[in-house]
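Enquirer: Dropping the sequence and predicted coords here.
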Amino acid sequence: MPQYTANTSPRGRVLADLRSDTVTQPCDQMRAAMAAAEVGDDVYGDDPSVNRMEASLAERLGKDAALFAPSGTQSNLLAMLAHCGRGEEVIAGGAYHVIRYEAAGASVLGGVALHALDVAADGALEADDITAAIKEDDSHHPISRLLSLENTHNGQAVSLPRMQAAVDAGRAAGLSLHLDGARFFNAITALGCAETALAGPFDTVSICLSKGLGAPIGSVLVGPKDLIARARRMRKMLGGGMRQAGVLAAAGLYALDNNVTRLAEDHARAEDLARHLSALELGDVSQNTNMVFLTPRPGLELSQLASHGIRTSAPEPALRLVLHRDITDAGFAATKAAFAAVA
């Protein structure tokens, strides 16, 4: 997302960076865990920290196996390439990350077609739309192979019944199922459900460690052993095989052990900020999990936030404000004061 060019207060300090939860940095305890990590060569499969993290996350989500990847984009790509052959098709939401923000990698690198569906207001795909999108067995069409869903979507935690209705439509047509769970733990926090309840209906799930969980890098793809084995081969082909990656896996393990339950704090702060912006009558305000969206009223000059030390992306047309663990109490107070000032 484009960001305002002036990003600091007059004293040159960024007091709060609300562009995304991807800006989080490792805390001292996470850095200590990284420094103490056991390492090996993960391409050979002998990095104990990577193996431990993969096994731990697979068990938590009720899957057979897992694969550590450098990014969520690569994790999703590996899933699509493992599920689909050339000339086959992924059905997904047109506003979902796999279609809008991943450079059509499955098409460019795997010869996989992408069929975009409209996304409902709650972030779900309608079961009838999924059924209508599935191609008949005809040589003129790609072969519908995979349904890819997303939770959360734009911060919205899609309800389990809505997810299940889409899954059922896909299963009825013989499709495989993938979940882009970049903010999977935000979803379960908002839904109040078990990890296995959200992951269970899907063959594969991609989990990001470097957003609200605060790890510096990495995502994990979980699923059946045969699919994960294919994804591991694809990871090597794409240059994603890492050597002594245990230092990164240690950060992921720390995040999974310590930073999941605290996501509720980000959600509560987002609710607080949304109430504050609404009271200031700055425009239309909505809030989902750790994200607040502001569609500013005409004439409101939000670029002034930068002079107060608040870093944001530019409105497109809504301003997205993402709360995360690196927003301090002082930074949050400065954020609220900055919006009051520009009002």
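Expert: Here it is on my side, so go on.
Enquirer: alpha carbons only for contacts and neighbour counts from here, please
Expert: Noted.
Enquirer: what are the ranges of the helices in the stretch 201-343 of the chain?
Expert: 225-237, 246-258, 263-279, 329-342 (DSSP state H, counting those that start in this stretch).
Enquirer: between these, which one is nearest to residue 218?
Expert: Between residue 218 and the helices of the stretch 201-343 of the chain, the shortest separation by C-alpha to C-alpha is 7.6 Å, and it involves helix 246-258.
Enquirer: what's the spacing between the closest one and its chain's center?
Expert: 17 Å (C-alpha atoms, centre = their mean, to the nearest Å).
Enquirer: likewise stretch 335-343?
Expert: With C-alpha atoms, centre = their mean, you get 29 Å for stretch 335-343.
Enquirer: Buried residues of that stretch, list them for me.
Expert: 335, 336, 338, 339, 340 (16 or more other C-alpha atoms under 10 Å).
Enquirer: give the contact list for the third one.
Expert: For residue 338, the contacting residues are 305, 308, 310, by C-alpha atoms under 8 Å, 6 or more residues apart in numbering.
Enquirer: The first one now?
Expert: With contact set as C-alpha under 8 Å, 6+ apart, residue 335 has these partners: 15, 16, 310.
Enquirer: The second one now?
Expert: Neighbour list for residue 336: 273, 276 [criterion: C-alpha under 8 Å, 6+ apart].
Enquirer: here's the one I want to compare it with:
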Amino acid sequence: MTDYATFANTASNAPTVVDLRSDTVTKPTAAMREAVARAVVGDDVFGDDPTVNALQERVAALLGKEAALFMPSGTQSNLCALLAHCGRGDEYIVGQMAHTYRYEGGGAAVLGSIQPQPLPNQPDGTIRLEDIAAAIKPDDPHFARTRLLALENTWGGNVLSTQYTNAACDLAHARGLATHLDGARLFNAAVASGRSVSDLARPFDSVSICFSKGLGAPIGSMLVGSRELIQRAHRVRKMVGGGLRQVGLLAAAADHALTHHVARLADDHALARRLADGLAALPGISLTPPQTNIVFAQVSDGRGPALIEHLKSRGVLATGLIGLRFVTHLDVDAAGIDHAISVTREFLAA
């Protein structure tokens, strides 16, 4: 095993901290910074930024949809989708632990008067089809109007099967609902499953993707869907402050990520498996093998918070909101992963 302290001191591009909190912590590569510097820009509020326009066309075609809209964040992209699909007094069906429901400040309810109908997520992230069907309200003034089904892929790093998403969307559409996918890590799902992003996006009326996670851009998301839906979302984006000016600088970073950082997501997945294998071999650690770049682990004696602090003291950052969570990304390498395993072993032995 490589001694990480030695490695960090001898490798000029190696981090001194192994940051496994999230794939959002990635820094722009030198090549990405060059792409930003070369970007041709204009005023995107006037529709004059050629780099943004080209990226929107590229992403819409990539996901097999008519149109796309650049957003500063995934939270804003999901919010604009929900408000474009639903009106005041409408309802969307969503998982109890879904990001759009649990981790985005209740934006749909606060800003759109849209009622969420949360349903239990199964361990693989799915919502049982019978639960979805039972939650759809009849057309009656006593009830909020059920308008939308929102799913998420990946889910805690796990890939929803196309068999499931097709069935869930077919059910929703048959009952008159639209469908939205929070695809923040959809490219991870595509690489892990061997399917195209257009295949994964096909059954959904709208999809949100993120450039600032595994793809390594500093900022940015994209909402895709029909031209009519994107026109409505464009109005919402303006209302929530998402209209930006020379945003082609950011679009250039996202475009570079799409060109150069998608295939390499397989490296992140391999590092996650390396970490999971190393942790699983330690006494007192339990986990489920990861499908993509996220590893969840539990410490059997309840010392998870203490382990997080110990890791931090040795230069390894992780989160513990839901068990222990480690996320691999382009700024993490094998030496860093081995260091994380070694420090965990040291803690458990003590």
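Expert: Great, that's in hand. This one's a predicted model, so the numbers in the text were calculated from it and none came from an experiment.
Enquirer: quick one: TM-score?
Expert: TM-score of the superposed chains, computed with TM-score structural alignment, normalised by the length of structure 1, equals 0.94; 331 aligned residues with a C-alpha RMSD of 1.3 Å.
Enquirer: Please report how far residue 311 of structure 2 lies from residue 209 of structure 2.
Expert: 31 Å (C-alpha to C-alpha, to the nearest Å).
Enquirer: just residue 29 of structure 2 next, same as before
Expert: 20 Å.
Enquirer: list the ones among the contacts of residue 335 of structure 1 that structure 2 also has?
Expert: Retained contacts for these in structure 2, judged by both residues aligned by TM-score structural alignment, their matches' C-alpha atoms under 8 Å, are 16, 310.
Enquirer: Mind checking which of the contacts of residue 335 of structure 1 land in strands?
Expert: Using DSSP state E, the members of the contacts of residue 335 of structure 1 that fall in strands are 16, 310.
Enquirer: Which of the contacts of residue 335 of structure 1 ranks first by neighbour count?
Expert: Counting neighbours by other C-alpha atoms under 10 Å, residue 310 comes out on top of these with 27 neighbours.
Enquirer: Can you tell me the closest non-neighbouring residue to the alignment partner in structure 2 of that residue?
Expert: Correspondence of residue 310 of structure 1 to structure 2, assessed by TM-score structural alignment: residue 316. Sequence neighbours aside, residue 18 is the residue nearest to residue 316 of structure 2 in space, at 4.7 Å (criterion: C-alpha to C-alpha, 6 or more residues apart in numbering).
Enquirer: Also residue 131 of structure 1?
Expert: residue 169 (6.2 Å).
Enquirer: do the same with residue 96 of structure 1
Expert: Here the residue nearest residue 96 of structure 1, using C-alpha to C-alpha, 6+ apart, is residue 150, at 6.7 Å.
Enquirer: if we can go back for a sec, just checking, the residue nearest to residue 131 of structure 1 is part of a strand?
Expert: No - using DSSP: H, G, I helix; E, B strand; the rest coil, the secondary structure at residue 169 of structure 1 is helix, not a strand.
Enquirer: Which residue of structure 2 is paired with it in the alignment?
Expert: Aligned partner of residue 169 of structure 1 by TM-score structural alignment: residue 171.
Enquirer: which ones are touching residue 191 of structure 1?
Expert: 157, 159.
Enquirer: so what corresponds to it in structure 2?
Expert: So, by TM-score structural alignment, residue 191 of structure 1 is matched to residue 193.
Enquirer: likewise residue 256 of structure 1?
Expert: With TM-score structural alignment as the criterion, residue 256 of structure 1 matches residue 258.
Enquirer: So its match is in contact with residue 214, correct?
Expert: No - counting by C-alpha atoms under 8 Å, residue 258 of structure 2 sits too far from residue 214 to count as a contact (10.6 Å).
Enquirer: neighbour-wise, which of these two wins?
Expert: residue 214 (29 against 19).
Enquirer: how about that one, what does it touch?
Expert: Residue 214 of structure 2 touches 23, 24, 26, 185, 188, 265, 329, 330, counting by C-alpha under 8 Å, 6+ apart.
Enquirer: hang on, the earlier thing: quick one, which of residue 311 and residue 209 of structure 2 is more surrounded?
Expert: residue 209 (27 against 22).
Enquirer: What lines up with the more buried one in structure 1?
Expert: Using TM-score structural alignment, the partner of residue 209 of structure 2 in structure 1 is residue 207.
Enquirer: Return the distance of that match relative to residue 298 of structure 1.
Expert: 38 Å.
Enquirer: again, but for residue 213 of structure 1
Expert: Distance, residue 213 of structure 1 to residue 298 of structure 1, using C-alpha to C-alpha: 36 Å.
Enquirer: quick one: which of the two has more around it?
Expert: Neighbours per residue (other C-alpha under 10 Å) separate residue 213 of structure 1 from residue 298, with residue 213 holding more: 30 against 8.
Enquirer: residues contacting the counterpart of residue 41 of structure 2 in structure 1?
Expert: When structure 1 is aligned by TM-score structural alignment, residue 41 of structure 2 is paired with residue 39. If a contact means C-alpha under 8 Å, 6+ apart, then residue 39 of structure 1 has 47, 48, 49, 244, 245, 246, 247 as its contacts.
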